[in-house]
Structure formats: C-alpha cells, structure tokens
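Novice: The sequence and its predicted three-dimensional model are supplied below.
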Amino acid sequence: MMQPKGSILELCQVVRDMELALDHWTRVMGAGPFFVFDVPVLPGQIYRGAPTQVAMKVAFGFSGGLLIELLQQTNDGPSVFTEMLDRYGEGYHHVMLRIPYDDGVARLSGEGYAMAFSGRMPSGERFALFDTREGNGGYVELMEISTAMEALLDRMHAAHCAWDGIDRPVRSIADLG
C-alpha cells in the first residue's frame, strides 16, 4: 500500500552520480525498480525570489509504501539542490507531504517557513519546496497531484510490489506507459 493521504509520500536524496546511487538503492537497500527520466527546465522556476533555470535527472522507486526520489541536477542554475550539495554533500534533501497543495502552503507559511523553490510541471501542476532545515535538516516539498500523476504513482507502486529485486532494477519512465 502506498503512503496514505496526509502523510509523507516521498523521501528525496540529492546525488552527484545517478548510477552509483541507483546501484546502492537497488542492490543494498532493496528499493525499486527505479524509473529514470530527464526533467528539462520547467516553467516559472523561482529560487529564493528570483527566476532560475534548473534541469535534472530523476529516478523514482518505492521501498514498501514510501516513494524514493534520487535527484541529480544536470546544469548549473542556482537551486535548493546545489545549495544542499555544496554545503552538506550528497544525501537527504527533502520529504514530500501528501496533502492538498494550498493547505500545505498555508501550513508551512503559517509556521514561518520560506518558500525556497517553486515552479510548475509541464502539465501545469504547481510544486514548491520550503526551507525547513531548522526543523528537520532538509526541505519539505508540496505538489499538486493530478489524477494522471496519481495513476503513474500507482503503476510505479504496482511495479515495486511485483518486482523480484533482480530483474531490470533501473527502467525508463516510458516503461510505465
């Protein structure tokens, strides 16, 4: 079962070498399979109040009901990802809450946390990362999860549940149809 609504859906790590990270998470941690894809510069990206352009390679895979994201920035645009890598190195970056976007923005803003990075997915869904490092050592991500995105997550989770831990640990996002 995937993490229920109202809980932490995702744990993200920033990495410098996607292949090494994928090997560790599949072989050592037993998570996967991972679905890898390139993310171009998304519309309207804002980093700490200023426009930015960030491109990345990401991999998503499940460990039980928890979605694991591995993220490697592929350009030099200023971002929360390079901010964390430069200061702390590879490792934990953020969790994503599975709550309605506007409710999450109100909650985190109301607690005094600053929106550090935001933008829109190609299909229009908003996303934001809040700087909560003083409370949890990382950031908190919020995202509007559309019906199509929910279906994609369901297919990833089904692939995880059916996976034998060996066959094709790294796959293309296109494999999900």
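Specialist: Structure received.
Novice: all contacts plus neighbour counts: C-alpha atoms, from now on.
Specialist: Noted.
Novice: Can you spell out which helices and strands pack onto the biggest helix by length in the chain?
Specialist: In the chain, assigned by DSSP state H, the helix with the most residues is helix 147-162. Secondary structure elements in contact with helix 147-162, counted by 3 or more Cα pairs under 8 Å, 6 or more residues apart in numbering; DSSP states H and E, are strand 56-63.
Novice: Where do the helices of the protein begin and end?
Specialist: For the chain, the helices defined by DSSP H occupy 18-23, 80-88, 101-110, 133-136, 147-162.
Novice: closest to Gly61 out of those?
Specialist: Distances from Gly61 to each of the helices of the chain were compared by Cα to Cα, and the smallest falls on helix 147-162, at 6.9 Å.
Novice: for the closest one, the distance to its chain's centre please.
Specialist: On the basis of Cα atoms, centre = their mean, to the nearest Å, the separation between the geometric centre of helix 147-162 and that of its chain is 15 Å.
Novice: do stretch 137-149 as well
Specialist: The chain centroid and the centroid of stretch 137-149 are separated by 8 Å, computed with Cα atoms, centre = their mean.
Novice: So what would you say the end-to-end distance of it is?
Specialist: The first residue of stretch 137-149 is 28 Å away from its last residue (Cα to Cα, to the nearest Å).
Novice: Let me see the contact set for the spatially most central residue of the chain.
Specialist: In the chain, the C-alpha nearest the mean C-alpha coordinate belongs to Glu69, at 4.7 Å (Cα atoms, centre = their mean). With Cα atoms under 8 Å, 6 or more residues apart in numbering as the criterion, the residues that contact Glu69 are 10-13, 58-61.
Novice: Likewise for Asn75?
Specialist: Residues near Asn75 by Cα under 8 Å, 6+ apart: 54-56.
Novice: With Ala55 instead?
Specialist: 38-42, 73-75, 77.
Novice: With Arg168 instead?
Specialist: Applying Cα under 8 Å, 6+ apart, one finds that Arg168 lies in contact with Pro33.
Novice: put this beside the first:
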Amino acid sequence: MSRVFGEISQIGYVVRDIRASMDHWISHGVGPWFYLEKVELDYFRYRGADSPLEMSAAVANSGGIQIELIQQRNDAPSVYRDFLTAGREGAQHVAYWTSDYQTLYDKALSLGYRVAQEGLLGGGRFAYLDTEHDPGTMIEISDTGSVKGELFAFVREATATWDGTKPIIEL
C-alpha cells in the first residue's frame, strides 16, 4: 500500500507481440482477455506535446490485480516506445486507480512528480509519472470514476468466474 497513491490496481506490460503475450498468460490460466485492436484515445500527450499514438491493449485480472498488455502500433513518441527502444519488454508500470483523479493528480505534482504522458480514454483521464530513476516501473494514475471504472469491474468479475473457454474477447 502506498501512502501517496493507495493500492496497486494494475501491472502494465509493454510487449512487441500482444497476441503471443495473451497466449502466454492464457497458458498459465489467466483470462479471459478483453482485447481492443485499435484503442481510440480522446487525446494523448507525451511530455506536454500532442502525439498520434496508435496502440492495442488487452486486460484480464489475476485476483484483485489487473494485468494490462500494451503493443504500440506506430512510432509516435510515448513512454512505451521509449521502453522498447531501450531494449526492454515486460512490466513497465504499476497503476493506481482513483475516483477522485484531479485530487490525486494535483497531489502527485505537489510532491514533485512530473507527467511523462497523459491522455483521455472513455471519459477517464490517465497520467504516467516520470519515475525513470527506477527503470521500467513507471507510476500510472487512472480515473475510474467514468465508464472505464465500470469496464474494469466487469473484467474483474468475468475473470473470477472464467471456465477456460473463449480466452480472448475482442472489443
């Protein structure tokens, strides 16, 4: 438990082949995966400048922790591209969820955190905080006071009762 951010809600993996990564997790009994081939972001900024990020994402839960897989589909500036360009692949961030996003965002900035990238997805804001002093484990804060929170609750419930059939559900 972080005294600043609360409980870790998600571990995000940046991967080169999202389908192979889903198959890997499925082989370990984690699923079903809710997969979105083309994530439609309302806006996305990298280090304060707009960036035309194209990405695919998949989520599933393992108990109370959500696993997120991200594959960037273009060469737009992002922390995902930075991670892969540095020769890394795998766990890239831990995410903390909140229904009071602005308060947590302001608190992080007041403590000296800097925003590396941020955007809006499904009415919910998110920000990745620049924590490169600990390579590969950025902090993401994410607003779950929107439709995104309802989706995340649905994913958690679906994985809790998954019987192993239909391991990938395309959204």
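Specialist: Looks like it arrived, so ask away. Quick caveat, the model's predicted, so the values are computed rather than measured.
Novice: one step back: now the angle from the longest helix of structure 1 to strand 56-63?
Specialist: 50 degrees (axes from the mean of the first three to the mean of the last three Cα atoms, to 10 degrees).
Novice: buried ones in helix 147-162 of structure 1?
Specialist: Within helix 147-162 of structure 1, the residues that qualify as buried by neighbour count (16 or more other Cα atoms under 10 Å) are 153, 156-157, 159-161.
Novice: superposed on structure 2, where does it end up, distance-wise?
Specialist: Aligned to structure 2 and superposed, helix 147-162 of structure 1 gives a mean residue distance of 1.8 Å (mean Cα distance after the TM-score superposition for structure 1).
Novice: ok, so what distance separates Val14 of structure 2 from Asp106 of structure 2?
Specialist: In this view, Val14 of structure 2 and Asp106 of structure 2 are 27 Å apart by Cα to Cα.
Novice: How about Tyr46 of structure 2?
Specialist: Relative to Asp106 of structure 2, and taking Cα to Cα, Tyr46 of structure 2 is found at 18 Å.
Novice: And Val155 of structure 2, by the same measure?
Specialist: Noted for Val155 of structure 2: a distance of 29 Å to Asp106 of structure 2, by Cα to Cα.
Novice: out of Val14 and Asp106 of structure 2, which sits in the more crowded spot?
Specialist: For Val14 of structure 2 and Asp106, the more surrounded residue by other Cα atoms under 10 Å is Val14, and the numbers stand at 25 against 11.
Novice: Am I right that the more buried one is in contact with Gln71?
Specialist: Yes. With contacts counted by Cα atoms under 8 Å, Val14 of structure 2 reaches Gln71, the gap being 6.0 Å.
Novice: now that we have the contacts of Ala55 of structure 1, which one has the most neighbours?
Specialist: Counting neighbours by other Cα under 10 Å, the top entry in those is Gln73, with 22 neighbours.
Novice: Distance of that one relative to Gly138 of structure 1?
Specialist: For Gln73 of structure 1, the distance to Gly138 of structure 1 (Cα to Cα) stands at 17 Å.
Novice: Over to Ile68 of structure 1?
Specialist: Between Ile68 of structure 1 and Gly138 of structure 1 the computed distance is 15 Å (Cα to Cα).
Novice: ok now do His93 of structure 2, which residues does it touch?
Specialist: Counting by Cα under 8 Å, 6+ apart, His93 of structure 2 makes contact with 11-13, 136-140.
Novice: Return the subset of those residues lying in strands.
Specialist: By the criterion of DSSP state E, membership of the contacts of His93 of structure 2 in strands covers 11-13, 138-140.
Novice: Highest neighbour count among those residues?
Specialist: Within these, neighbour counts (other Cα under 10 Å) peak at Glu140, which reaches 26 neighbours.
Novice: hang on, isn't that residue packed against Ala95?
Specialist: Yes. With contact defined as Cα under 8 Å, Glu140 of structure 2 counts as touching Ala95 (4.4 Å).
Novice: Looking at the contacts of Ala55 of structure 1, which is nearest Ser123 of structure 1?
Specialist: Minimum separation from Ser123 of structure 1 among those (Cα to Cα) is found for Leu42, which lies at 10.1 Å.
Novice: Check whether the closest one really touches Gly119, as I assumed.
Specialist: Yes. Leu42 of structure 1 sits in contact with Gly119 when judged by Cα under 8 Å, with a separation of 6.7 Å.
Novice: Quick one: residues contacting the residue nearest to Gly49 of structure 1 when sequence neighbours are not counted.
Specialist: The shortest distance from Gly49 of structure 1 to any non-neighbouring residue, by Cα to Cα, 6 or more residues apart in numbering, is to Ala116 (7.6 Å). Contacts for Ala116 of structure 1 were tallied using Cα under 8 Å, 6+ apart; they are 46-49, 80, 128-131.
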